[in-house]
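Enquirer: kindly generate the corresponding structure for this input.
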Amino acid sequence: MNRLSFGWTLPAYSVLLYAFLYLPIVVIVLFAFDAKAIPGLPIDAFTTDWFSASLGDTRLVGSLLTSIRLALMAAVLSTALAMPAAMVLAWRPVRMKSLVLCLVLGPVVLPQLVLGLGLVVLFRAAPDLIGAPAIVLAHTTMTSSYATLMLYSRFLGFRRSYIEAAMNLGADEFTTFREVVLPLVAPSLIAVLLLAFTDAFGEFVVAWFLAGFTETLPIAIWTSLRQVISPKIYALSALVILVTLFVSVSAQVWILGQSRRECES
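Expert: Presented below is the predicted three-dimensional model:
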């Protein structure tokens, strides 16, 4: 009897946990279809007009495109910086490696409020960078930390025999990296790139400190929270959620396919 009750308790707890995590997302998507000018429960009628209205709002669309552009730049830079750092940490003898890994983890552990304040003081020496360049540099600093740690764990399990075999067959270092190393770590690179992009896209605190006259989507949403939240915010957020879920699922399916091919080979 105890085993039976425990068997039901754990699945029920899991269902409640995930329901709690995804309930805010469901509410946002639901309110995006509310016909009222001020969305709220109960919903009397549904409409899709807010989606076209949000896409027609030049301020919202402009902030969305700004967030996408800056997050993409930060994700590419952080991945490019993290890969050689992870290779050195995983494949080369490094003195006091534990301390180095702790320092790499620093920007992630440090509160964003403190990090944003420190970056504001730092960029006072270069005030021309305040705005988009400062946001990109800050997000690169933040996302490159866990990108390095994720790729470090991947390179620890990398079979060095593949590299040795390629070089024994006459391939130089660049060819070996391009034809052997890069294809095998491509799933991890895609995962790191997507995670860094997602984190930089939704980051608000540090961007608020360094934005200047640059308005990202989180800043635009925060500004609208001072007044009545427009249904266009819900509609645009619902579109971002749906696109993000589609990209995440597609990337996960691709990564699983690549992993299976690697195991079969």
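
Enquirer: from here on, contacts and neighbour counts on C-alpha atoms
Expert: OK.

Enquirer: mind listing the helices for the stretch 151-265 of the chain?
Expert: Secondary structure of the stretch 151-265 of the chain (DSSP state H, counting those that start in this stretch): helices at 160-168, 173-176, 182-202, 205-210, 217-225, 231-264.

Enquirer: second input sequence below; structure requested for side-by-side comparison:
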Amino acid sequence: MVRLMPRKGERGNALLVLYSALIYLFLYLPIAVIILFAFDAKPIPGLPLNGLTTSWFAEALRDEKLVGSLLTSLRLAVISAALSTALALPAAMVLAWLPIRFKSLVMSMVLGPVVLPQLVLGLGLVILLRAAPDMVGEPAIILAHTTITSSYATLILYSRFLGFRRSYIEAAMNLGASEFTVFREIVLPLIRPALISVFMLAFTDAFGEFVVAWFVAGFTETLPITIWTSLRQVISPKVYALSSVIIIVTLLLSLVSQLWVIRQTRLTSKAPSA
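Expert: Next up is the predicted model:
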């Protein structure tokens, strides 16, 4: 006899699939709209589309203000991500491997910049920079982004070091390796996937951060500040075109990095245990 009514488990799976599809639609529909408007032939993008063109991409590349703010954001994001990763690495090692009194209090302080609203953090940095007004601009943006990103970078690396096999280090030191050699030849290769993930996350967050940067930027214009300035007027299709390029490149880099991290993690997990 043919079963007409789906089983309870099947209905639950169907609802789960529908719920997941709605979540992804909510997340990616605005991105799809940005990419669609980048090809709109009208000077003021909107539905319905009167035609498709790729001329706005060339116009965006010829816009010195947009390209200049993009290069500024890239440079500051790379510096901030590198600093936050470099600061998070020793901090995570100490928190994971050494006995520390009031460790929960220390972890709460590490979480501070993440938990605090960015508005409060921006106001605090403004007050702090009154004592050093020469830092307003790019140095202040780097300081702010490093403060924010180093917090969750430390937490990610901390979780990685908790699962680190200390027997590798002990075996290498028993064979006569120095601490620096152990760190270079054992620790760094094993945590390289986590380091790359942390750097990519820190770079992405610093590249797109607006609120704190707006408080301390001074006359420096990052790409988010430039886009926000254009929002106060009519949004140029050039902004959509440049945003589309950034979105596509970011998604591709994220996909490639995740595939690389998964591959490296599998290779590490297949290594013989000591």
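
Enquirer: TM-score for the pair, please.
Expert: Once the chains are laid over each other, their TM-score by TM-score structural alignment, normalised by the length of structure 1 reads 0.99; 265 aligned residues with a C-alpha RMSD of 0.7 Å.

Enquirer: out of the helices of the stretch 151-265 of structure 1, which is closest to Ala71 of structure 1?
Expert: Counting by C-alpha to C-alpha, Ala71 of structure 1 lies closest to helix 182-202 out of the helices of the stretch 151-265 of structure 1; the figure is 5.0 Å.

Enquirer: check which residues of that closest one are buried.
Expert: Under the neighbour-count criterion of 16 or more other C-alpha atoms under 10 Å, helix 182-202 of structure 1 has 184-185, 187-202 buried.

Enquirer: identify each buried residue in stretch 29-36 of structure 1, please.
Expert: Val29, Leu30, Phe31, Ala32, Phe33, Asp34, Ala35.

Enquirer: closest one of these to Asp57 of structure 1?
Expert: Nearest to Asp57 of structure 1 among the buried residues of stretch 29-36 of structure 1, with distances taken as C-alpha to C-alpha, is Ala32, at 15.2 Å.

Enquirer: what lines up with the closest one in structure 2?
Expert: Using TM-score structural alignment as the criterion, Ala32 of structure 1 maps onto Ala38 of structure 2.

Enquirer: who touches the most centrally placed residue in structure 1 in this structure?
Expert: By C-alpha atoms, centre = their mean, structure 1 has its centre lying nearest to Thr198, at 2.4 Å. Residues in contact with Thr198 of structure 1, defined by C-alpha atoms under 8 Å, 6 or more residues apart in numbering, are Ala71.

Enquirer: circling back: dump the helices of the stretch 151-265 of structure 1 into a markdown table; add distance to Leu129 of structure 1 as well.
Expert: Output for these, formatted as a markdown table (distance: least, C-alpha to C-alpha, whole Å):
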| stretch | distance to Leu129 of structure 1 |
| --- | --- |
| helix 160-168 | 42 |
| helix 173-176 | 35 |
| helix 182-202 | 18 |
| helix 205-210 | 9 |
| helix 217-225 | 18 |
| helix 231-264 | 28 |
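
Enquirer: tell me which of the ones you listed sits nearest to Ser144 of structure 1.
Expert: Among the helices of the stretch 151-265 of structure 1, helix 182-202 sits nearest to Ser144 of structure 1 (C-alpha to C-alpha), with 7.7 Å.

Enquirer: so where in structure 2 does the closest one end up aligned?
Expert: Aligned using TM-score structural alignment, helix 182-202 of structure 1 spans residues 188-208 in structure 2.

Enquirer: how big is the offset of the matching stretch relative to structure 1?
Expert: Once the two models are superposed, stretch 188-208 of structure 2 sits on average 0.3 Å from its counterpart in structure 1 (mean C-alpha distance after the TM-score superposition for structure 1).

Enquirer: ok now that stretch, how far from the chain's centre?
Expert: 8 Å (C-alpha atoms, centre = their mean, to the nearest Å).

Enquirer: against Gly118 of structure 1, how distant is the residue nearest to the centre of structure 1?
Expert: Relative to Gly118 of structure 1, Thr198 of structure 1 is positioned 23 Å away (C-alpha to C-alpha, to the nearest Å).

Enquirer: now swap in Lys36 of structure 1 and tell me
Expert: To Gly118 of structure 1, Lys36 of structure 1 is 43 Å away according to C-alpha to C-alpha.

Enquirer: looks to me like Ile135 of structure 1 is in a strand.
Expert: No. With DSSP: H, G, I helix; E, B strand; the rest coil as the criterion, Ile135 of structure 1 is assigned helix and is not in a strand.

Enquirer: what residue of structure 2 takes the place of it?
Expert: Match for Ile135 of structure 1 (TM-score structural alignment): Ile141.

Enquirer: is it true that that match touches Phe219?
Expert: No. Under the criterion of C-alpha atoms under 8 Å, Ile141 of structure 2 makes no contact with Phe219, lying 11.5 Å away.

Enquirer: of the two, which one has the most company?
Expert: Ranked by neighbour count (other C-alpha atoms under 10 Å), Ile141 of structure 2 and Phe219 place Ile141 first, with 28 against 10.

Enquirer: report the contact partners of the more buried one.
Expert: By C-alpha under 8 Å, 6+ apart, the contact set of Ile141 of structure 2 is Leu76, Val212, Ala213, Val216, Ala217.

Enquirer: Gln118 of structure 2: which of the residues you listed is nearest?
Expert: For these, the nearest to Gln118 of structure 2 is Val212 (6.1 Å; C-alpha to C-alpha).

Enquirer: let me know the helix or strand that the closest residue to the closest one other than its chain neighbours is in.
Expert: Excluding the flanking residues, the one nearest Val212 of structure 2 by C-alpha to C-alpha, 6 or more residues apart in numbering is Gly122, at 4.5 Å. Using DSSP states H and E, Gly122 of structure 2 maps to helix 118-129.

Enquirer: okay, and that helix goes to which residues in structure 1?
Expert: Mapping helix 118-129 of structure 2 onto structure 1 (TM-score structural alignment) gives residues 112-123.

Enquirer: residue contacts, the counterpart of Lys103 of structure 2 in structure 1?
Expert: Matched by TM-score structural alignment, Lys103 of structure 2 corresponds to Lys97 in structure 1. Lys97 of structure 1 sits next to Leu89 when contact means C-alpha under 8 Å, 6+ apart.
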